[in-house]
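Novice: Attaching a predicted model along with its sequence, questions to come.
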Amino acid sequence: MISPAMSSALGDWLDHKRALNGAASNTITAYQTDLLGFLNFMTSYYSGAQGLGPISRITVSDMRAWMASERSRGVAARSLARSLSAVKSFYRWLADREGFEPTAVLSTRSPKFQKKLPRPLAVDAARAMIDTVQLQAGEPWIAARDMAVVTLLYGCGLRISEALGLIPADVPLPATLRIIGKGGKERLVPVIPAARTAVNAYLEACPHPMDADQPIFRGSRGGPLYPRAIQIVMANARMQLGLPATATPHAMRHSFATHLLNAGGDLRSIQELLGHASLSTTQAYTAVDTARLMKVYDAAHPRAHPRAARQSPTIPDLP
């Protein structure tokens, strides 16, 4: 149990993240879960409700005890690193507001973990996946639905949440689709004819009415379609095709980026299509080599232009 004052502070911080940082609802929920878990541990650890006073006096040893407890519960290093990041963010905000020293929390080292590199499918495997997902359904309209969703992931590079968030106002799909992605960031995505055809085929087959405030992709009973359903369909399809476990809905987005790059697409343009804030994230998606990344960086950076170089002669050129 945490004190009313701490509960109020946590609520204010979540509102702050939601309003100023544009955090998505799923991200806010994750922040809340991480912070409540941490605060509840400290309550148990000290055998008393944690208010603003006790929380401001947390030591390095306390932080180590929490992290050890999380690992003993089987929490993976990646998940613990995410929780620690949320705790640090909250403490940085709370320390500014309440005027205490947060060094003990902010200096806590994040656990090391191996970053999972995305594994795009080969071109023929991506096409086979689109053809095979429709074979998993017992009803024609569900087959058309699954094919339409996976085609959007691969053909337009959408996140699964973005594809499943399309509403009747978005169809028929235009030549360029306006997508609101993570953090409320807006981007324009070209729609290939195959994606438009697949979505139209689904809409014609779907037996459920298209209410204006409901997403177009529906579950078998007419409710919103959830990502888990597509994950299961793709899992069945990849087993049928003999593809690895990495052939997930998100891998179709990776495949979109990699295949577009291999076909001559510009890395910076692909970054914009995917909605990435950092070019290095796009690099990871496409497994592009560092030399190619630096070529794009040099071309885009102000220091690469002669005029900028003359204005800043003391700054060395990039390698």
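Specialist: It's in. Keep in mind the model is a prediction, meaning the values are calculated, not measured.
Novice: from here on, contacts and neighbour counts on C-alpha atoms
Specialist: Noted.
Novice: Please name every helix or strand in contact with the strand or helix carrying residue 238.
Specialist: Residue 238 is part of helix 227-241 when elements are defined by DSSP states H and E. Judged by 3 or more C-alpha pairs under 8 Å, 6 or more residues apart in numbering; DSSP states H and E, helix 227-241 is in contact with helix 123-133, helix 160-164, helix 249-262.
Novice: go with 7 Å
Specialist: When contacts are defined as 3 or more C-alpha pairs under 7 Å, 6 or more residues apart in numbering; DSSP states H and E, helix 227-241 sits against helix 123-133.
Novice: how big is the angle separating the helix it packs on from helix 227-241?
Specialist: 110 degrees (axes from the mean of the first three to the mean of the last three C-alpha atoms, to 10 degrees).
Novice: Next, the buried residues of helix 123-133.
Specialist: Burial within helix 123-133, assessed by neighbour count using 16 or more other C-alpha atoms under 10 Å, is assigned to 125-126, 129-133.
Novice: what distance separates that helix from the centre of its chain?
Specialist: 23 Å (C-alpha atoms, centre = their mean, to the nearest Å).
Novice: The very next helix or strand once past that helix versus helix 123-133: what angle between them?
Specialist: From helix 123-133 onward toward the C-terminus, using DSSP H and E, the following helix or strand is helix 140-156. Angle between the axes of helix 140-156 and helix 123-133 is 160 degrees (criterion: the same axes, to 10 degrees).
Novice: what's helix 140-156 in contact with?
Specialist: Residues lying outside helix 140-156 but in contact with it, judged by C-alpha atoms under 7 Å, 6 or more residues apart in numbering, are 130, 133-135, 137, 158-160, 163, 189-192, 195, 198-199, 201-202, 205-206, 217, 230, 252-253, 255-256.
Novice: 6 Å instead, please
Specialist: Counting by C-alpha atoms under 6 Å, 6 or more residues apart in numbering, the neighbours of helix 140-156 from elsewhere in the structure are 130, 134, 137, 195, 198-199, 202, 205-206, 252-253, 256.
Novice: What about residue 93, how many residues nearby?
Specialist: Around residue 93 there are 15 other residues, counting by other C-alpha atoms under 10 Å.
Novice: Assign it to helix, strand or coil.
Specialist: Of the three states, residue 93 takes helix according to DSSP: H, G, I helix; E, B strand; the rest coil.
Novice: and it, what does it touch?
Specialist: No contacts exist for residue 93 under C-alpha under 6 Å, 6+ apart.
Novice: quick one: the strands in this structure?
Specialist: Assigned by DSSP state E, the chain shows strands spanning 176-180, 186-190.
Novice: What distance do you get for residue 15 to residue 176?
Specialist: Here residue 15 is placed at a distance of 33 Å from residue 176 (C-alpha to C-alpha, to the nearest Å).
Novice: another structure for you, compare them:
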Amino acid sequence: MADLDPLRLTLEPALARAIEDWTAWLTHERRASAHSVAAYRRDLASFLRFLTEHQGHAPGLEDLRRLERGDFRGWLARSSERGLAAASNARAISALKSLFRFLAKRGLVENAALGTLRPPKLPRSVPKALTAAEAQDVVDEAGIYAQAPWIALRDRALFMLLYGAGLRIAEALSLNRGDLPAGDANTMTELMVTGKGSKQRRVPLLPEIRDALADYAAACPFGAGKEDPLFVGARGARLVARVAQRELARLRALLGLPETATPHALRHSFATHLLAGGGDLRTIQELLGHSSLSTTQRYTDIDSAALLKLYGETHPRAKRIGSRRSS
């Protein structure tokens, strides 16, 4: 196919045919997108170019069989020297492994060395937080498309728990009526949440969240028993995450928010805004239910990056420094 041609390499015919068969398999059997197939072919082109330079001749199936771990590591080192990001290297390894698995299943090449190669460690990403104004808009407009007043109250209470108390969407949807503290909105000061690994934690409830929960609980027309689900769908069954995600997608369109504005992003906004406001990292760890402080510390990287960006864009001295550098 033409999109492997940019490498301008000569391959032994058997390898060239195998690559075309692999590409067809990705497209028609694996149903990989055209974008993914093109990316895999570019990654393979990079590897075959390196192999041609390394060996001094057109590579073939037998050359792939003889490759050792050091050969693959040399290719990755060359890619890194040329500025290829860790994520790109990881994808390239995935492309090679896909090809080699394909060749092995067809009895063309067996090579165990590639299986011992670990992809580069990728930085753990955190969903982009909304601004405080954006998060408030989500809460304020929640339920605008609801078909019944009680559903509007449900959506508002749910999104307030995610942003105002930092719950995971799964934690909020797993709540039962009996998990709500007894009493009225004035006495519901804490919520007992069961998180990952069945670990329980106490989450303080702001007055606005208490009011939202109390209003929804009173208006919901379905079961009020202790074992009944707190958040329910239109027919009374426990609400599923897909419904909340769909509602937030509609709000994104209404409010002009990015696609990163998801229920999960509301929880991350809770943590990021607490940290920006001077919140203690250990306290935030407890509120989020993180078992490891290192997980919570990811927010310090994001907050520092945001502060640096803000400094660069707004601080007068930063602007002067930038203008001197460009002159």
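Specialist: Here it is on my side, so go on. Predicted, not measured: the structure shown is a model, and the values here were computed from it.
Novice: still on that earlier bit, can you list the buried residues in the helix holding residue 238 of the first structure?
Specialist: For helix 227-241 of the first structure, using 16+ other C-alpha under 10 Å, the buried residues are 230-231, 233-238.
Novice: matching residues in the first structure for the helix or strand hosting residue 16 of the second structure?
Specialist: Assessed by DSSP H and E, residue 16 of the second structure sits inside helix 13-28. Counting by TM-score structural alignment, helix 13-28 of the second structure pairs with no residue of the first structure.
Novice: Against which helices or strands is that helix packed?
Specialist: Where contact means 3 or more C-alpha pairs under 6 Å, 6 or more residues apart in numbering; DSSP states H and E, helix 13-28 of the second structure is not packed against any helix or strand.
Novice: switch to 8 Å and redo it
Specialist: Helices and strands touching helix 13-28 of the second structure, by 3+ C-alpha pairs under 8 Å, 6+ apart, are helix 34-55, helix 86-105.
Novice: any chance of the ones you listed in CSV, plus mean neighbour count and distance to residue 115 of the second structure?
Specialist: Formatted as CSV, those follow (neighbours: other C-alpha atoms under 10 Å; distance: least, C-alpha to C-alpha, whole Å):
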stretch, mean neighbour count, distance to residue 115 of the second structure
helix 34-55, 17, 16
helix 86-105, 18, 8
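Novice: Which of these sits closest to residue 74 of the second structure?
Specialist: In terms of C-alpha to C-alpha, the element of those nearest to residue 74 of the second structure is helix 34-55, at 9.0 Å.
Novice: following that closest one, which helix or strand comes up?
Specialist: The first helix or strand that comes after helix 34-55 of the second structure along the chain, using DSSP H and E, is helix 61-66.
Novice: so after that following helix, what's the next helix or strand?
Specialist: Downstream of helix 61-66 of the second structure, the first helix or strand assigned by DSSP H and E is helix 69-81.
Novice: now that next one, how far from the chain's geometric center?
Specialist: Centroid displacement of helix 69-81 of the second structure relative to its chain, using C-alpha atoms, centre = their mean, is 28 Å.
Novice: now what about that helix, what contacts it?
Specialist: 47, 50, 86, 89, 113-114, 116-117 (C-alpha atoms under 8 Å, 6 or more residues apart in numbering).
Novice: which parts of it are buried?
Specialist: 71-72, 75-76, 79.
Novice: Make CSV out of these and add distance to residue 277 of the second structure.
Specialist: Formatted as CSV, the entries for these read as follows, by distance: C-alpha to C-alpha, whole Å:
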residue, distance to residue 277 of the second structure
71, 50
72, 47
75, 46
76, 42
79, 41
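Novice: returning to that earlier point: with respect to residue 266 of the first structure, which of the contacts of helix 140-156 of the first structure is nearest?
Specialist: Each of these was scored against residue 266 of the first structure by C-alpha to C-alpha, and residue 256 proved nearest at 13.1 Å.
Novice: So what's the residue count around the closest residue to the closest one other than its chain neighbours?
Specialist: Taking C-alpha to C-alpha, 6 or more residues apart in numbering, and ignoring the residues beside it in sequence, residue 256 of the first structure has residue 154 as its nearest neighbour in space, at 5.1 Å. The criterion is other C-alpha under 10 Å. On that basis, residue 154 of the first structure has 25 neighbouring residues.
Novice: Show me what residue 154 of the first structure aligns to in the second structure.
Specialist: Mapped onto the second structure by TM-score structural alignment, residue 154 of the first structure lines up with residue 163.
Novice: how near is that match to residue 86 of the second structure?
Specialist: Taking C-alpha to C-alpha, one finds residue 163 of the second structure at 32 Å from residue 86 of the second structure.
Novice: Could you do residue 248 of the second structure as well?
Specialist: Taken as C-alpha to C-alpha, the span from residue 248 of the second structure to residue 86 of the second structure is 32 Å.
Novice: Just want the angle from the helix holding residue 16 of the second structure to helix 86-105.
Specialist: An angle of 110 degrees separates the directions of helix 13-28 of the second structure and helix 86-105 when computed by the same axes, to 10 degrees.
Novice: Go through helix 13-28 of the second structure and flag the buried ones.
Specialist: Of all the residues in helix 13-28 of the second structure, those buried under the rule 16+ other C-alpha under 10 Å are 15-16, 18-19, 22-24, 26.
Novice: for it, the distance to its chain's centre please.
Specialist: Once both centres are worked out by C-alpha atoms, centre = their mean, helix 13-28 of the second structure turns out to sit 32 Å from its chain's centre.
Novice: Stretch 237-244 of the first structure too?
Specialist: Going by C-alpha atoms, centre = their mean, where stretch 237-244 of the first structure is centred and where its chain is centred differ by 24 Å.
Novice: What range does that stretch cover in the second structure?
Specialist: Counting by TM-score structural alignment, stretch 237-244 of the first structure falls onto residues 251-258 of the second structure.
Novice: Give me the contact list for the matching stretch.
Specialist: For stretch 251-258 of the second structure, the surrounding residues in contact (C-alpha under 8 Å, 6+ apart) are 134, 137-138, 141-142, 259, 261.
Novice: can you list the residues you listed in TSV and add distance to residue 196 of the second structure?
Specialist: Written out in TSV, the entries for those read as follows (distance: C-alpha to C-alpha, whole Å):
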residue	distance to residue 196 of the second structure
134	28
137	29
138	26
141	30
142	27
259	26
261	23
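Novice: Identify, from those, the entry nearest to residue 298 of the second structure.
Specialist: The shortest gap between residue 298 of the second structure and any of those belongs to residue 261, at 18.7 Å (C-alpha to C-alpha).
Novice: And residue 180 of the first structure, what's its match in the second structure?
Specialist: Aligned against the second structure - with TM-score structural alignment as the criterion - residue 180 of the first structure pairs with residue 194.
Novice: which residues touch its match?
Specialist: For residue 194 of the second structure, the contacting residues are 171, 200-201, by C-alpha under 8 Å, 6+ apart.
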